[in-house]
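Trainee: Sequence and computational prediction follow.
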Amino acid sequence: MKASAIAHPIQGLIKYHGLRDERLRLPFHDSISVCTAPLATHTTVEFEQGEDRAEFDGHKASPQEMVRIMAVVDPLRHLAGEKGGMRMISRNNFQSNIGLGASASGFAALALACDEALSLDMPLKEISRYARRGAGSAARAVTGGFSLWHAGVDDESSYSEMVASSKDMDMGILAVIVPAYKITDTAHREVVTSPFFQARLETVNASLEQMLSAISSGDVDLVGELAEKDTLVLHSITMTGSDQMLLWRPETLRIMARVKELRYEGLNCYFSIDTGATVYVNCPLRGMKEVEDGLKDLGLPIMKCQVGDQAKTVSEHLF
């Protein structure tokens, strides 16, 4: 059977950093994200006779990429008792490898499409566990909206759940694009070498509680403040690991400075940066146009986003 699914990428709010189990992609602590629409990955999967094969945005998947793809597909195929090969074609409506969470939406769409094609009919909570094996953040892209990824203690207990939907908070998201290739897995591996990582583990639960409270009360400004603070914590760890990874670019710092200037001028806006150089600017939806106007003279591409929903199956196939 052939099946297709669409999922939105994520912006980390209380971000996850580091894996205590690379094979199962189990994190050190819980994390919270928000899905960013209309950015999306559209994936079609079919199980048929032949070899496993996959294509991203017109390019054949590399051997390394196939390993991660099959980390999602093989357990689902085994669960369904399927013997055929897997064919996958995936398309993004946004650029990948620039800090916009393409791996999250990609593996979320893959897991859901496989579930549908194999007639497994699992709840999203369970599908999030399988998506996690491709990319940790994919678990939260499956459940969508504002989602909490439970770190858990093993494969069964590490899953995502939505804590608020796109209808629960009027939050605008501006993605200011800074092209710079990033390697998330490298950052995850060296996180434990930072002298600041232990402090992160000791304080992150308090940050998670504050973020959940802000989301529950619909407080866009507090969500933005907490995500901005968490950004600085995450990147301080990345910069002080053994590889001293500097993922920001001069443009990144210009955006951060401009956001602070706009806030000083009375606009409620807050920066947030995942593992890359691109900057998200979070703000109340009603003030989004003014914030966008305040960023335009930086001369950088700006993508207007809003809170995205959970991954879903679609009838439009890519082959």
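Mentor: Yes, it's here. The model shown is predicted, which means the values in this text are computed figures rather than measured ones.
Trainee: all contacts plus neighbour counts: C-alpha atoms, from now on.
Mentor: OK.
Trainee: ok, now which ones touch the closest residue to residue 10 other than its chain neighbours?
Mentor: Leaving aside its sequence neighbours, residue 10 sits nearest to residue 35 (C-alpha to C-alpha, 6 or more residues apart in numbering; 4.2 Å). By C-alpha atoms under 8 Å, 6 or more residues apart in numbering, the contact set of residue 35 is 8, 9, 10, 11, 141, 144, 145, 146, 307, 308, 309.
Trainee: is it true that residue 35 lies in a helix?
Mentor: No: using DSSP: H, G, I helix; E, B strand; the rest coil, the secondary structure at residue 35 is strand, not a helix.
Trainee: From the rest of the structure, what touches stretch 237-252?
Mentor: 178, 180, 182, 187, 190-197, 275-279.
Trainee: Try it again at 6 Å.
Mentor: Contact with stretch 237-252 is made by 190, 191, 193, 194, 196, 276, 277, as judged by C-alpha atoms under 6 Å, 6 or more residues apart in numbering.
Trainee: Count the residues that sit near the fourth one.
Mentor: By that I understand residue 194. For residue 194, the neighbour count with other C-alpha atoms under 10 Å is 18.
Trainee: Equivalent analysis for the second one, please.
Mentor: Residue crowding around residue 191 was assessed by other C-alpha under 10 Å; the count is 23.
Trainee: Use this one as the comparison:
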Amino acid sequence: MVDYNNPNLLVTPNKVRSGKIEWRSPSNIALIKYWGKYGQQLPCNPSISFTLDAAYTETTLEYGPKMTDKPGVSVDFLFHNQHNKPFADKIERYLTSLLPIYPFLSQIELTIFSSNSFPHSAGIASSAAAMSALALCLCSLEDELFGTLSDDKQFDQKASYLARLGSGSACRSIYSKAAIWGETQEAQESSDLYAVGWGHHLHPIFATFHDDILIISKEEKGVSSTAGHKLMDDNPYSETRYMTVQGRMKQMLAALKAGDIELFGDILEKEAYSLHGLMMLSNPPYLLLRPGTVSVIEKVHEFRRTNKIPLYFTLDAGPNVHLLYPDLHKEVVQAFIKNELLRYCSEGSYIPDKVGNGPKQL
């Protein structure tokens, strides 16, 4: 069992020098979905995701000596250079929860600037990008103050652990190309406590995959992912889900290793339907899909039948549609998006994305 609690990570306040750390961290798209959790942000089933590239959060963490007598964490948070009290309160609660791991956070002052390359709370795992970027900044801060995280594997594991405490899916964004979170017999070293990188197992065709995100709605979701996970506790179909998902996980990993795009696409779409089916079977039931979502899905099925091109869709916890396909078909698929699908998008907007190489320190 990993235990990062460390009462010895303390600084001498009047000797802390001011500094700045910046990280860019991407979102990720789950292929096998994590839905339902227990304990402190622990998953009820394993998941695997592609790490994205263009959908990211940039976070700047400025730190210096504490100038007030205020107990606990002292942090100023700005989102897109504007104060946002709900976000600021969430960040302060998160940092306070980390005091057993990082007691020095109560000894310094922090200013955090965060910005997204995509709409917040529209089902593109914004919290995954945001909390992974912040976790990476914190691990860099630890290493700068104490020199304790010089080993890259240890750094990534701890960053993934910290990111998980802020947002479950954020732990997967730490790694290049693909990551697994949750214990499974199909992946050595897999853990509920943090994600592990899996990109080195991908067949080369999947490293070329695009994930073009159609923004069906920019409105904030009616039911947050946090509330959605909670509703799984009393969902009459949750146990069936947890029993069957292991089989799908095994099939998905086999497809990703072998380059079996057809099997990949079949499982991918079943997982999308399952996720939103579980939402509709919750108590109370709720629906995050929009008419445009359904229209796009029908168009994708028609396109695949007609053109025999491996274009598949998935959905995250929102109305927006992720279209996944190999780079070989980029021109045809993107022409299809522009000619047939943008009419269903909010203000004709979409994010051309792809499997990416993970976070980057700026």
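Mentor: Good, I have the coordinates. Computed from a predicted structure; not experimentally measured.
Trainee: Report the two of the contacts of residue 35 of the first structure separated the most.
Mentor: Spatial extent of the contacts of residue 35 of the first structure (C-alpha to C-alpha) is set by the pair 11 and 309 at 13.0 Å.
Trainee: Just the strands from the stretch 201-319 of the first structure, written as ranges.
Mentor: Remark: strands assigned in the stretch 201-319 of the first structure by DSSP state E, counting those that start in this stretch are 270-272, 279-284, 302-307, 312-314.
Trainee: Can you lay out these as TSV showing distance to residue 59 of the first structure?
Mentor: Output for the strands of the stretch 201-319 of the first structure, formatted as TSV (distance: least, C-alpha to C-alpha, whole Å):
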stretch	distance to residue 59 of the first structure
strand 270-272	30
strand 279-284	27
strand 302-307	25
strand 312-314	23
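Trainee: aligned partner of residue 241 of the second structure in the first structure?
Mentor: Mapped onto the first structure by TM-score structural alignment, residue 241 of the second structure lines up with residue 200.
Trainee: Now do the same contact list for that match.
Mentor: For residue 200 of the first structure, the contact set (C-alpha under 6 Å, 6+ apart) is empty.
Trainee: tell me which element it is part of?
Mentor: Using DSSP states H and E, residue 200 of the first structure falls within helix 197-216.
Trainee: How is residue 6 of the first structure assigned, secondary-structure-wise?
Mentor: Reduced to three states by three-state DSSP, residue 6 of the first structure is strand.
Trainee: looking at it, it is touching residue 42, isn't it?
Mentor: Yes: with contact defined as C-alpha atoms under 6 Å, residue 6 of the first structure reaches residue 42; the gap is 4.5 Å.
Trainee: Residue 162 of the first structure in helix, strand or coil?
Mentor: The assignment at residue 162 of the first structure comes out as strand when based on three-state DSSP.
Trainee: Residue 293 of the second structure versus the equivalent of it over in the second structure, what's the distance?
Mentor: Residue 162 of the first structure maps onto residue 197 of the second structure when the alignment is built from TM-score structural alignment. Residue 197 of the second structure sits 31 Å away from residue 293 of the second structure, taking C-alpha to C-alpha, to the nearest Å as the criterion.
Trainee: Of the two, give the one with the bigger neighbour count.
Mentor: Higher neighbour count among residue 197 of the second structure and residue 293: residue 197, with 24 against 21, using other C-alpha under 10 Å.
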